[in-house]
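In: this is a predicted model, with the sequence first.
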Amino acid sequence: MSKSSNTSVLGCLYLVPNTLGEEDRVTQLSRVIPPDALCQMASLKNWIVEDAKTARALLNAVNQITPLSHPLQSMQMNEWRGPQSKNKTGLKPHELLKPLIQGEDVGLMSEAGVPGVADPGAEIINMAHHLGARVKPLVGPSSILLGLMASGLNGQCFSFHGYLPVDVVERSKKIKQLEHRSKQNHETQLWIETPYRNTAMLETCLATLLPQTQLCLAIDLSLETEWIWTAPINEWQKRFTNQSSMNDVLKNRPAIFLMLA
């Protein structure tokens, strides 16, 4: 497939953010997504999404603020969860972008946060570039950047690692490796965890990291229940002495872990 020499006939791929957490979407939208971005979202008919049900829920919320240009029933909505997972349509990136090639705009929607950052979509975006189409990111909440902003840790040099190993031994080993890397490069290390395993992750951090290493947890970012705290490991150990105290803060809540040695 060769890159188009006439980008004017191609549509634009809009990278559409989603809200974070379970709080009412209508309440969140006006707080975390600018009006211009909401208007652009409301104008789109063609969509690539992780989950059609979640996408329709977001667009229903958008409709209560900025009326949709097209009824939900008339929208073309294809699911894409990345190259390693089975998407219902079975379509490849260039096939999903067929409307783009035909001159129509397409929205790539995140399940939570922003597309392509700790979120599927990089392959779709890369294909749009390959075709020669315009790619337009819309402003919205990124838990990774919000957590880094609020942590007080090094925002000039940082590295995001996605999910760490589930196995306790492998997880401890990985955290020690990240601590060594952080100390060597003065680099903030960031990662996420499945919410129901947050307590186990914090327990491993408190048992593994050095007393003076700084740890930040940023929980429920952009929500009314937001909770953010940065402190040395020895202060964390004083505040959270047992699993119950950890569960009270962490259990089943979306969190970003940040560490600087």
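Out: Yep, that arrived.

In: switch to C-alpha atoms for all contacts and neighbour counts from now on
Out: OK.

In: can you show me the helices along this structure?
Out: For the chain, applying DSSP state H gives helices covering 25-32, 35-43, 52-63, 93-96, 98-101, 122-131, 143-151, 168-185, 198-208, 233-239, 243-250.

In: format those helices as JSON lines; extra columns: mean neighbour count and distance to residue 76.
Out: Listed next are those as JSON lines, based on neighbours: other CA atoms under 10 Å; distance: least, CA to CA, whole Å:
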{"stretch": "helix 25-32", "mean neighbour count": "17", "distance to residue 76": "22"}
{"stretch": "helix 35-43", "mean neighbour count": "18", "distance to residue 76": "13"}
{"stretch": "helix 52-63", "mean neighbour count": "17", "distance to residue 76": "10"}
{"stretch": "helix 93-96", "mean neighbour count": "18", "distance to residue 76": "10"}
{"stretch": "helix 98-101", "mean neighbour count": "20", "distance to residue 76": "9"}
{"stretch": "helix 122-131", "mean neighbour count": "18", "distance to residue 76": "16"}
{"stretch": "helix 143-151", "mean neighbour count": "19", "distance to residue 76": "28"}
{"stretch": "helix 168-185", "mean neighbour count": "16", "distance to residue 76": "41"}
{"stretch": "helix 198-208", "mean neighbour count": "19", "distance to residue 76": "37"}
{"stretch": "helix 233-239", "mean neighbour count": "15", "distance to residue 76": "49"}
{"stretch": "helix 243-250", "mean neighbour count": "15", "distance to residue 76": "38"}
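
In: included below, for side-by-side comparison, is a second structure:
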Amino acid sequence: MRAAFFARVSWKRRGYCPMASLYLVGTPIGNLEDITFRALRVLKEVDLIAAEDTRHTRELLTHYGIHTPLTSYHRHNLASKTPYLLGLLREGKDIALVSDAGLPGISDPGEELVRATVAAGLPVVPVPGANAALTALVASGLPAGRFAFEGFLPRAGKERRERLAALVGEERTLIFYEAPHRLTATLDDLAATLGPRQVAIGRELTKKFETIWRGTLPEAREYFRDNPPRGELTLVVAGAPPAPRPAYDPARAAAEVADLEASGLDRKEAMARVARIYGQSRREIYRACLQAREGGQGGSGGLGEPATARGGSLPGDKAVSPSGD
């Protein structure tokens, strides 16, 4: 049955792809069963597999009886291997790019080859698979509708401080990767910068001894200081709470509309933007602008007769949510 499944049939003959392609193949992040039938077929059929660590990838290939040739592609040989692999693609060779775990191009050197392939006008075909960031996110218990993936933080210095400072007001859930020997220092910095936010820390995800620790950043700092982890870790940190809305002042709202119009913004969009800021309807902002003009407090000028006075209604007459929906 395996032989039938892996029967080599050229994609070009089947008309799936008219020219040689770079296939971005997702591989397991721990459990070898977490790989798709399509990924196995691609790894079997391509002419060459470019791997971050050929020894690691060979274990996966051996497990599934795949004997496709391997070549290394890592941060130490990018300069020479990128043009070499592009040359093979131009010659009509299909290449699969894999990382040690998960999807290539995420926190690994694969993105360089992808960028070069796109620039060369050659096809790039994603073959989805496991991903540590999303796996940890969906199991974290934290909001997963909006999130920001930060990968590995800069090791130290000004760049690290600036990156952390830029995240203080980020309302989306944050996802980081970290090595075990740097975890305590990272938790120290996150707790100092972001405060006592909730965090979920995934270790050995999809493996036999998978654990997901949950608590606050200060609690995580103390726990992992006493219990040093092993293996790569994924941190999922709660985003910042939404900033409180300013108190609504009709005169100030009207002035802000006038300022936005003076800067070149369309009146309708200016009123909608101010309505979002204060959580008011656009009708209310329109009234505020009329009151400001009639009261001689500076106005938006030329607002004209209110639509309601003509028996009509203002366009978009509804409460405006903070997101503008």
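Out: It's in. Quick caveat, the model's predicted, so the values are computed rather than measured.

In: quick one, what contacts the residue nearest the centre of structure 1?
Out: For structure 1, the residue sitting closest to the mean C-alpha position, by CA atoms, centre = their mean, is residue 113 at 4.0 Å. If you count contacts by CA atoms under 8 Å, 6 or more residues apart in numbering, residue 113 of structure 1 has them with 17-20, 140-143.

In: break down the stretch 151-300 of structure 2 into its strands, ranges please.
Out: Secondary structure of the stretch 151-300 of structure 2 (DSSP state E, counting those that start in this stretch): strands at 173-178, 198-203, 211-216, 233-237.

In: what's residue 105 of structure 1 aligned with over in structure 2?
Out: Mapped onto structure 2 by TM-score structural alignment, residue 105 of structure 1 lines up with residue 94.

In: same deal with residue 201 of structure 1?
Out: That one, residue 201 of structure 1, aligns with residue 186 by TM-score structural alignment.

In: list the contacts for its match?
Out: residue 178.

In: and the aligned residue in structure 1 for residue 198 of structure 2, how many neighbours?
Out: Alignment note (TM-score structural alignment): residue 198 of structure 2 maps to residue 214 of structure 1. By the other CA atoms under 10 Å criterion, the neighbourhood of residue 214 of structure 1 contains 23 residues.

In: any idea how far residue 214 of structure 1 is from residue 224 of structure 1?
Out: 25 Å (CA to CA, to the nearest Å).

In: ok, now residue 56 of structure 1?
Out: Following CA to CA, the distance that separates residue 56 of structure 1 from residue 224 of structure 1 is 24 Å.

In: which part of structure 1 matches stretch 131-148 of structure 2?
Out: So stretch 131-148 of structure 2 sits over residues 142-159 in structure 1, by TM-score structural alignment.

In: contacts for the matching stretch, please.
Out: With contact meaning CA under 8 Å, 6+ apart, stretch 142-159 of structure 1 is reached by 20, 113-114, 186-190, 216-218, 221, 228-230, 256, 258-260.

In: mind running it again at 6 Å?
Out: 113-114, 187-189, 216, 218 (CA atoms under 6 Å, 6 or more residues apart in numbering).

In: closest to residue 238 of structure 1 out of these?
Out: residue 216 (14.9 Å; CA to CA).

In: quick one: contacts for the closest one?
Out: When contacts are counted by CA under 6 Å, 6+ apart, residue 216 of structure 1 touches 151, 229-230, 257-258.

In: quick one: map residue 14 of structure 1 onto structure 2.
Out: That one, residue 14 of structure 1, aligns with residue 23 by TM-score structural alignment.

In: what is the burial count for that match?
Out: 24.

In: got a list of what it touches?
Out: Residue 23 of structure 2 neighbours (CA under 6 Å, 6+ apart): 96, 124-126.

In: could you dump these into CSV with neighbour count added?
Out: Shown next, in CSV, are those (neighbours: other CA atoms under 10 Å):
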residue, neighbour count
96, 28
124, 17
125, 14
126, 16
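
In: can you tell me which of the residues you listed is nearest residue 282 of structure 2?
Out: Distance to residue 282 of structure 2, by CA to CA, is smallest for residue 126 among those, at 44.1 Å.

In: where's the closest one relative to residue 159 of structure 2, distance?
Out: From residue 126 of structure 2 to residue 159 of structure 2 the distance is 32 Å (CA to CA).

In: likewise residue 87 of structure 2?
Out: On the measure of CA to CA, residue 87 of structure 2 and residue 159 of structure 2 end up 36 Å apart.

In: same deal with residue 137 of structure 2?
Out: Taken as CA to CA, the span from residue 137 of structure 2 to residue 159 of structure 2 is 26 Å.

In: now residue 80 of structure 2
Out: For residue 80 of structure 2 relative to residue 159 of structure 2 (CA to CA), the value is 29 Å.

In: what of residue 238 of structure 2?
Out: Note on residue 238 of structure 2: its distance to residue 159 of structure 2, by CA to CA, is 22 Å.

In: equivalent analysis for residue 60 of structure 2, please.
Out: Applying CA to CA to residue 60 of structure 2 and residue 159 of structure 2 gives a distance of 37 Å.

In: kindly report the same for residue 95 of structure 2.
Out: Note on residue 95 of structure 2: its distance to residue 159 of structure 2, by CA to CA, is 36 Å.

In: what is the neighbour count of the nearest residue to residue 158 of structure 1 once chain neighbours are set aside?
Out: Leaving aside its chain neighbours, residue 158 of structure 1 sits nearest to residue 188 (4.4 Å; criterion: CA to CA, 6 or more residues apart in numbering). Residue 188 of structure 1: 26 surrounding residues under other CA under 10 Å.
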